[in-house]
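1. the sequence and its predicted three-dimensional model are supplied below.
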Amino acid sequence: MLLIAIAFCGCSGKNESKIEAKPKSLETLDVDVLAIELSPWPRTVRSQGSVYADEQSVVGAKVAGRVAEVHGDVGDVLKLGDPLVTLDQEDFLLQVEQAEAQLLQARSSVGLLEGDPVDKLDPANAPPVRQERALWEETQSSLERISSLRSQNAMSQGEYDVAAAAERVAEARYASAVNGVREKIALIQVRQVELAVARERLKDAIIRAPMDGFVLNRLVAPGTFVAVGQPVATIVRTNPLRFRGKIPERHSQSIAVGQRLTLNIESVTEPREATITRVSPALDQQSRALTFEALIENENQVLRAGLFAEAEVVTDPDAYALVVPESAISEFAGATKAWIVVDGVTREQEVRIGGRREGAFEVVQGLSPGDLILRNAEQGRVGKVNSQNVPQASVQSSAPIAAK
């Protein structure tokens, strides 16, 4: 038995020696290999927000009255000055007629004919003033005759005093007539303003659109009595639109007016390009975020206010990064990996991905400039790469370089 055991051990030792002497050879892989280098990769900041109308106006009534007709309803297109709501105009027409009659009465009291400008009226030429001036001149002549007779002792002192008093009364009545005409001229101007106000109220009985836009909603119907200032409709202008978004505090210093951004809207196939037009001067104290706005052209009215959008703002257009094609990265069970070639042999390398754009990934950790990786990660497995497929010098990555 001992001899058998010794013989068995001897045989086992020979077999193990033979296995160690013949290591397993690696498979030769005929795969595409690329050398990664720094490529243009503009730095961007992502922000979520909503699309708002450029202007939204709640149109109110300037005068009180009963609604006679509603011209605009939800969705109707309006131009600046188009009728929106018409109030009952009968009372306003009567007010205009009353003001016209009062003005005519005031003009007639000073002898102004229709069409004569009031500013050219000389109070001294008004009929009441001419009448008082004639009486004053008559008393002056009488006073002169009595004064002559008084010097000849043909008239008593009492008669002279009566004539002098009559002359002074006539002079005062003349001055009063001049002041009365000036007062009537001022009254004419008051009546002119009253007429203008009455005509303006008549004009305001037709409530018009304050801008080009659409009717967002209407708030009255025929027969409704509206008070001064009461809203009757809401008008919105949707060309251009405003995107309003927020970015975290850590990116607040990288946002400025004039920067370009790309808007991705879920219900719109193609992304929209826009420019930042406004940046808030302060951060929101609760959310610690900075608000900014960008104008979006909407001439064809494809976009609607209220849409949710995601913005990608280019903060550094001249930045560089390690960029690899999407096909070079594999993701499984939460791990992101690439197949790297070291000394002609492939092995898995865990990497961390930054930005993602059309057809490419930004690698922020795990790879370095000059590393060789497999272009197609699905072909990756441990093996020896065909030397003919290994580039002899670093080549530029084929990843896109423009932000989308």
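-> Great, that's in hand. Numbers count the residues shown, from 1 in each chain.
2. going forward, measure contacts between C-alpha atoms and count neighbours the same way
-> OK.
3. residues contacting the residue most central in space within the chain?
-> Nearest to the mean C-alpha position of the chain, counting by CA atoms, centre = their mean, stands D54 at 3.7 Å. Contacts for D54 (CA atoms under 8 Å, 6 or more residues apart in numbering) come out as 236-242.
4. I340: which of those is nearest?
-> If you rank the contacts of D54 by distance to I340 using CA to CA, R242 comes first, at 46.3 Å.
5. OK, contacts around F243?
-> If a contact means CA under 8 Å, 6+ apart, then F243 has 49-52, 293-296, 309 as its contacts.
6. okay, pairing it with this:
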Amino acid sequence: MNRSIIIAIVIAVGVTAWIASGQINVGSDEENGAGDASAATQENTSASESSNEEAENTHKIMGVRYLNFTAQPRQREIIVHGKTEANRVVELKAEISGRVNKVHVYDGDRVKAGDRIVSFDVKDNEARLQEAQALVRQREIEYNAAQKLNKKGFSADTTLASAKALLDSAKAQVTAMRIRLNDLVINAPFDGYIEERNAEVGDFVKDGNPIATIVESDPLLITGQISELQVGNISVGGEGSAKLVTGETVTGEIKFIGSMADPETRTFRVELEVPNEGYKLRSGVTAEITFKTNSVEAHFLSPAYLTLNDAGVLGLRAVGNNDTVKFYPVKILADTPDGIWVQGLPETVRLIVVGQDFVRDGDKVQPDLYVAEASQ
């Protein structure tokens, strides 16, 4: 066969094969194009549905319930934990050495200022006093005689001065003996009660040995430590109250505020003085002290209305202008069995009391009055 014919046949077969291959590819592209179009249509449909859902959610308004609150004056309080203390505690001690001759009181006895606690054996002390008094009388006679002689010029001034010195010395001995006799009796320095008596009849005590402990607890002190941030809000003479762990509640007046802070706690000692007639209140009892300070505007409400914002700040949510949500951080001033006093809200406010945990700042809400306007 002619070579050119063979080449022509080969070319024809190749072209035919190429055309056939091209038709298949073209058909495949058309099918792919149709598939892509179908997928795009599905995506557009999903996007459209998602947009519709978002639009519906955007236009959906949360319903909440609110109460109306109005601020009212509230006297601020500072609470300090402390304990009761006696106004005075004194340990009586012997001022001379001697043997106890008599005891006049026992543990728990009430005493008045000047009452005898114990007495020491007088022994010869009274005789010594009489001897000293006799010597004074003698020295007075000698001094008077020296004065007369000196005036007449029969004695020198030095003789008169010597007589005067001897008289003064004798008087000093009398004074010393009287003091010693007084020291033989231990008396109560103030009204109070005997907490402990250390001496018994027959005991020999030395100068400085303890005899008895006397306590003054009327008035009673209730002491605590107040922080450096709050100490400026109270003053001596201010009012205060205290609730004791034993159940009693007492009121009194601030007697003392420390001027130097505790170096470790940076707090200041404060004392509240309260009456304790009959010594019914005991020393050393745990107490919660409340000091009243200046008056501020505050709201009284249920703690159930409190919530947290996204930053974890404690506060309340209210319905603001255009029925949008507004979050207010608040400070709790006082916690009572009936509710809490808070500061940080506007004077009048529509406070969300149902649904406050499901809305955020700026959300549009549909407010509904929960009950009749609250009279707080």
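-> Okay, I see it. Owing to the predicted nature of the structure, the values given are computational and were not obtained by experimental measurement.
7. quickly find the element holding the residue nearest to the centre of the first structure.
-> Using DSSP states H and E, D54 of the first structure sits in strand 43-60.
8. how far is that strand from where the chain is centred?
-> Taking CA atoms, centre = their mean, to the nearest Å, one finds the center of strand 43-60 of the first structure at 7 Å from the center of the full chain.
9. which bit of the second structure covers the helix or strand just after that strand?
-> As assigned by DSSP H and E, the chain's next helix or strand after strand 43-60 of the first structure is strand 65-70. Correspondence between strand 65-70 of the first structure and the second structure is established over residues 98-103, with TM-score structural alignment as the criterion.
10. the spatially closest residue to D157 of the second structure that is not a sequence neighbour and Y143 of the second structure: what is the separation?
-> Across the structure, with CA to CA, 6 or more residues apart in numbering as the measure, the residue nearest D157 of the second structure apart from its sequence neighbours is N150 (6.7 Å). From N150 of the second structure across to Y143 of the second structure, the span is 10 Å (CA to CA, to the nearest Å).
11. then Y279 of the second structure?
-> 57 Å.
12. tell me which of those two has more neighbours.
-> More neighbours surround Y143 than the other of Y279 of the second structure and Y143, with 21 against 16 (other CA atoms under 10 Å).
13. tell me which element that one falls in.
-> helix 125-152.
14. buried residues, that helix. List them.
-> Neighbour counts using 16 or more other CA atoms under 10 Å place 129, 132-133, 135-136, 139-140, 142-143, 146-147, 149-150 of helix 125-152 of the second structure among the buried residues.
15. possible to save those as a markdown table with distance to D191 of the second structure?
-> Supplementary listing: the buried residues of helix 125-152 of the second structure in a markdown table, determined by distance: CA to CA, whole Å:
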| residue | distance to D191 of the second structure |
| --- | --- |
| L129 | 31 |
| A132 | 35 |
| Q133 | 34 |
| L135 | 39 |
| V136 | 38 |
| R139 | 42 |
| E140 | 42 |
| E142 | 47 |
| Y143 | 46 |
| A146 | 51 |
| Q147 | 50 |
| L149 | 55 |
| N150 | 54 |
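16. nearest to G232 of the second structure, of the residues you listed?
-> Taking CA to CA as the measure, G232 of the second structure lies nearest L129 of these, at 58.9 Å.
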